[in-house]
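1. 3D, please:
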Amino acid sequence: MREVEIYCRNTHMTHTYPMGTSLLEISKDLNIKLHNQVCGAIVNHQVKELSFCVVKPKHIEFIDFTHPDGVRMYIRSLVFVLYAAVKEVFPHVAFKVQNGISNGYFCELQGLEREISDSDIFSIKQEMNALIEADIPFVKKGIITSHAVDLLAKQGLEDKAQLFEQQGRMYSYLYFLNDLGDYFYGNLLPSTGYISNYGLVPYFDGLLLQVPRRKHFKKLHKVVYNDKLFEIFQEQKDWAEILNVSTIGSLNDFALQNRSGDIIKISEALHEKKIAEIANQISARGNGTKVVLVAGPSASGKTTFSKRLGVQLAVNGMRPYQVSLDDYFVDREHTPKDERGEYDFEALEAIDIEFFNHQLIALFEGKEVRLPKFDFHSGKRMENGRTLKLEKDDILIVEGIHGMNPGLLTDVKEQNTFKIFISALTQISVDEHTHISTADNRLLRRMIRDSRYRGYRAADTIKRWPSVRKGEEKNIFPYQENADIMFNSATIYELAVLKKYAEPILKTVLENQPEYTESTRLLEFLSYFKPISDVEIPPTSLLREFLGGSSFAY
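-> Next comes the predicted model:
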């Protein structure tokens, strides 16, 4: 019998196995012990299920729930089990995963036509637990695409069926849990028995599927009612209904019919209307509002939003002045460091709070101040020669990640501020059971901008992204509900536009680079979109901040 050689990163050793040995068999033979149960593996920097059989020499790293791809495998499998349970308890109800919120996933039972009761949740959980205890395997089968489309349609999964039809493939893969078929963008766990912790609770008018904490698997995240965030998610849902686009499949239909221009025009008009409404709210407050704070995570479009808001405030007779919190960084040698000893530019302490507040108070008192400019090359703050003095109808727009943090404005009264939180909350889903992560949307934006304007490769952006996300979770998202209003900078059409720009950049990541795992995942994700041209995107669009062609100066 022929044998193949594998290098296991977990054991730091080379091992030999008969050709066709599965990853599950190898993990058991090597007695791989991780923080949690082994759920998959990274094989030559590609994610594989434990059923994958080795027939060539491979570089293998077994992963568990502490790995981002292990988390994704767990969540997909958990959603499948929840879908199967809902299908059993409520055969005629459509189960849909809408968006991520409160460190979980908001789900709807469409067609229930009444409020979800505690007994409903008890029945669903009881069915889920029975499926988990039975340890039923998730079976992946390749079948003729037309048969897969028919099967999905019969189960009421019209969005999945539509996407399968559009791909134009002879054969497609479906996962089966007993006789129930489904498809997920990515890999699953070997069986239902691998799911050992989850939660299911009422949340607004639906359900919140709770998942374990990544570093403390036996604990679930605390349920937080993000009222303002949920409201903006509902607004995006309304916008999707206005455009009749809620999934990749329905967006693809517009592209295939050469009607993408309609989507672009309406999406941009909805943005302009919303920004005008926010400007009207600020104006209605009168001269008491001295400073508008605009905050949000990386690649959310804060800069362009601030400029467009300034235009709308000017329409209302106000004179806006733009200020960036980045110019108030402390000198490099005074920047705090993280636990790895690296500069933590996203910590609040990286901002000279005292100096920032001193200048604000001086401006509010009618004094003239010399505005600073931070030189990122030298790591020093200096004067840029620009002075500012606020008159009666003047207003400051301050853009920076810490705008919602109560520790930023130590000397400014709350009634003198208006806070806006901005993020790119993706408005469409892949299908009924697969939402699109807002973080993926922002990563693609940032990758394109980094490549076009900062000289960074895709691998560089991907490598930095976990650190960026960690900073956001610590310094930005905990304060988002402090906003007076939230704004969604994403557009329904944008991922189909980003596809053309992102794919060539992602393909520069080589197989021997660790970032290949993520680039491959993103390329697979983008493959579902039919491309949309950016020709009709106006020069004032928030998307132009990343693609280029903006009429604003940055």
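2. From here on, just use CA atoms for contacts and neighbour counts.
-> OK.
3. What is the burial count for Ala194?
-> Just to correct that, residue 194 is Tyr rather than Ala. By the criterion of other Cα atoms under 10 Å, Tyr194 has 19 neighbours.
4. for it, what are its contacts?
-> 37, 39, 132, 135 (Cα atoms under 8 Å, 6 or more residues apart in numbering).
5. Quick one: residues contacting the last one.
-> Applying Cα under 8 Å, 6+ apart to Asp135 gives the contacts 191-194.
6. Which of those residues has the largest number of neighbours?
-> For the contacts of Asp135, neighbours tallied by other Cα under 10 Å; top is Thr192, 25 neighbours.
7. if I look at it, how far off is Arg72?
-> The gap separating Thr192 from Arg72 is 15 Å, by Cα to Cα, to the nearest Å.
8. How many residues are close by the residue nearest to Asp344 when sequence neighbours are not counted?
-> Once flanking residues are discounted, Asp344 sits nearest to Lys337: 5.0 Å by Cα to Cα, 6 or more residues apart in numbering. Using other Cα under 10 Å, Lys337 has 15 neighbouring residues.
9. Sequence B follows; please return its structure for comparison with A:
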Amino acid sequence: MSIINICINNVNREYYLEEGSSGIVLENIVKDIESEYKGYITLANINNKLRELSYKVKEDCNIKFIDTTNADGSRVYSRTMSFIFIMACNELFDKARVTIEHSLSRGLYCEVHTNTKLQDFDLKNIKNKMQDIIDKNYKIEKISTTKSNAIKIFEEHGMYEKAELLRYKEHDDVKIYKCNNYINHFYGHMLPSTGYIKTFDLKQYENGVILLGPSESDKTKAKEYVPQPKLANIYKEAEEWAKVIDVDKVITLNKIIENNQYGEVIRTVEALHEKKLSQIADMIKEKKKRVVLIAAPSSSGKTSFANRLCIHLKVNGLNPVSISLDDYFLNREDTPLDEFGKYDFESIYAIDLEKFNSDLKSLLDGKEVNLPKFNFKTGKREENYKKLKIKENQPIILEGIHGLNPILTSSIHDEDKFKIYISALTQINLDDYNRIPTTDLRLIRRMVRDHNSRGYSAKHTIMNWD
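-> Coordinates of the predicted model:
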């Protein structure tokens, strides 16, 4: 018998390894400490490498367990929960196509493609079947195989899009998952067995189902369903756009690129976007709005959208003026800190609200204002960067993550404001069961922007990304 020293969250613990044992399974360690965590533990960071809970520890190491309150941990839970949902639907609806579409109302919007709309009793049956699969605690086995063999397996199971997509994979090693004779591939880590899904719920929504995982505040309760009709309509519109350009999955886009036909796709999407911008510009002119507020999650394209909207407003006879909220940042040393002691650049109080509101009101009153400019490389605001005075036909365009927060423009009457929310929504998925999270797309955009305009490395961006 030997002893393995494991440091878990800066606390040293000793574990005994039996003679001939291949290691200590992380699952066994989790049983001792899970009560200390706010969420369900789903993953482990061992010496800076992510490991599934089925991983065996063979030597001294540092472990940081990851739970469902963390983005990576939540994704592991969601993938496993989705696998169980797919299994349940396959058993209840013979040969029906099941798709995991996109995030919506704090959960995942899924569809079961049957001849009739899902009824209340269908939802109840799915939930009961999922619970049955969970109660039986089927093992979710990770199988390493070659790319060619994985393609063969997926073709045998009718997963042709997944098989086609694998042909583009550079490395030959493929990880697939098997659970009670069901085979699938989720492009990410999974939980060791179905019994790890302790909290879930289903809510019927239009033609589909919203799959809800555990709440961040109380893991024993499912997330509260919050209707988001406007966002749902935007997703529908995005799906219609996908039909117009005839691109519904990544594999379709890959083939278009291979055949050198991507130019037409880009031009069509640009035309659709320009049409939408034109409609918005018409509304702004018709309602005689003086301040246009554009809000979005970080790295969603707010600045690009604002610049293009300005062009459409000019076509309508207006002469818009853009003001960047970034230029009203407090000097870096005055920026508020988050709970971890890091600069919280995304807090609304990182903005000099008093000066911003004073300048904005003065501009609307017809006064001349000296605008500042923030230098991201020095972390200092440069005052009196340029003078500005506007006329009646000059709406002010403001873009930033806090654009819709009433605190930002507290000095301005609501009737003068036109509010816009944009987001870089992903409208194509990898396959029927795997979506591309919008946060991944925004992170890539942020890395490029931070490198080009703010002097930050990719590592810095990733380290500061929520």
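10. Now list the buried members of the contacts of Tyr194 of the first structure.
-> When the contacts of Tyr194 of the first structure are checked for burial by 16 or more other Cα atoms under 10 Å, the buried set is 39, 132.
11. Verify the stated contact: the residue nearest to Asp344 of the first structure with Glu349.
-> No - contact status for Lys337 of the first structure versus Glu349: not in contact, 9.9 Å apart, counting by Cα atoms under 8 Å.
12. what's the overlap in contacts for these two?
-> In contact with both Lys337 of the first structure and Glu349: no residue, using Cα under 8 Å, 6+ apart.
13. Neighbours of the counterpart of Asp218 of the second structure in the first structure, how many?
-> Aligned by TM-score structural alignment, Asp218 of the second structure pairs with His216 of the first structure. Using other Cα under 10 Å, His216 of the first structure has 13 neighbouring residues.
14. Am I right that His216 of the first structure is in a strand?
-> No - counting by DSSP: H, G, I helix; E, B strand; the rest coil, His216 of the first structure is not part of a strand but coil.
15. now it: how far from Glu61 of the first structure?
-> Taking Cα to Cα, one finds His216 of the first structure at 21 Å from Glu61 of the first structure.
16. Helices along the stretch 451-554 of the first structure, start to end?
-> Along the stretch 451-554 of the first structure, counting by DSSP state H, counting those that start in this stretch, helices occupy 458-475, 494-506, 516-526, 544-547.
17. which residues in the second structure does the last one match up with?
-> Under TM-score structural alignment, helix 544-547 of the first structure corresponds to no residues of the second structure.
18. Count residues in the vicinity of Val323 of the first structure, would you?
-> Neighbour number of Val323 of the first structure under other Cα under 10 Å is 18.
19. Quick check: Lys373 of the first structure is in a strand.
-> Yes - the assignment for Lys373 of the first structure, made by three-state DSSP, places it in a strand.
20. From Val323 of the first structure, how far off is it?
-> Taking Cα to Cα, one finds Lys373 of the first structure at 10 Å from Val323 of the first structure.
21. same deal with Asp411 of the first structure?
-> In terms of Cα to Cα, Asp411 of the first structure sits 18 Å off from Val323 of the first structure.
22. and if you look at Gln210 of the first structure?
-> Taking Cα to Cα as the measure, Gln210 of the first structure falls 40 Å from Val323 of the first structure.
23. Also His221 of the first structure?
-> Distance from His221 of the first structure to Val323 of the first structure, by Cα to Cα: 36 Å.
24. same deal with Asn316 of the first structure?
-> Distance, Asn316 of the first structure to Val323 of the first structure, using Cα to Cα: 20 Å.
25. same deal with Thr16 of the first structure?
-> Relative to Val323 of the first structure, and taking Cα to Cα, Thr16 of the first structure is found at 61 Å.
26. Gly455 of the first structure now?
-> Gly455 of the first structure sits 25 Å away from Val323 of the first structure, taking Cα to Cα as the criterion.
27. Enumerate the helices of the stretch 151-300 of the first structure by residue range, in sequence order.
-> Counting by DSSP H, counting those that start in this stretch, the helices of the stretch 151-300 of the first structure are 158-167, 227-243, 248-256, 260-284.
28. contacting residues around stretch 272-279 of the first structure?
-> Stretch 272-279 of the first structure has contacts (Cα under 8 Å, 6+ apart) with 308-309, 312-313, 316, 485, 487.
29. Try it again at 6 Å.
-> With contact meaning Cα atoms under 6 Å, 6 or more residues apart in numbering, stretch 272-279 of the first structure is reached by 312-313.
30. Buried by neighbour count: which residues of it qualify?
-> Buried residues in stretch 272-279 of the first structure, counted by 16+ other Cα under 10 Å: 272, 275-276, 278-279.
31. what would those residues look like in CSV with distance to Gln236 of the first structure?
-> Converted to CSV, those look like this (distance: Cα to Cα, whole Å):
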residue, distance to Gln236 of the first structure
Glu272, 14
Ile275, 14
Ala276, 17
Ile278, 16
Ala279, 19
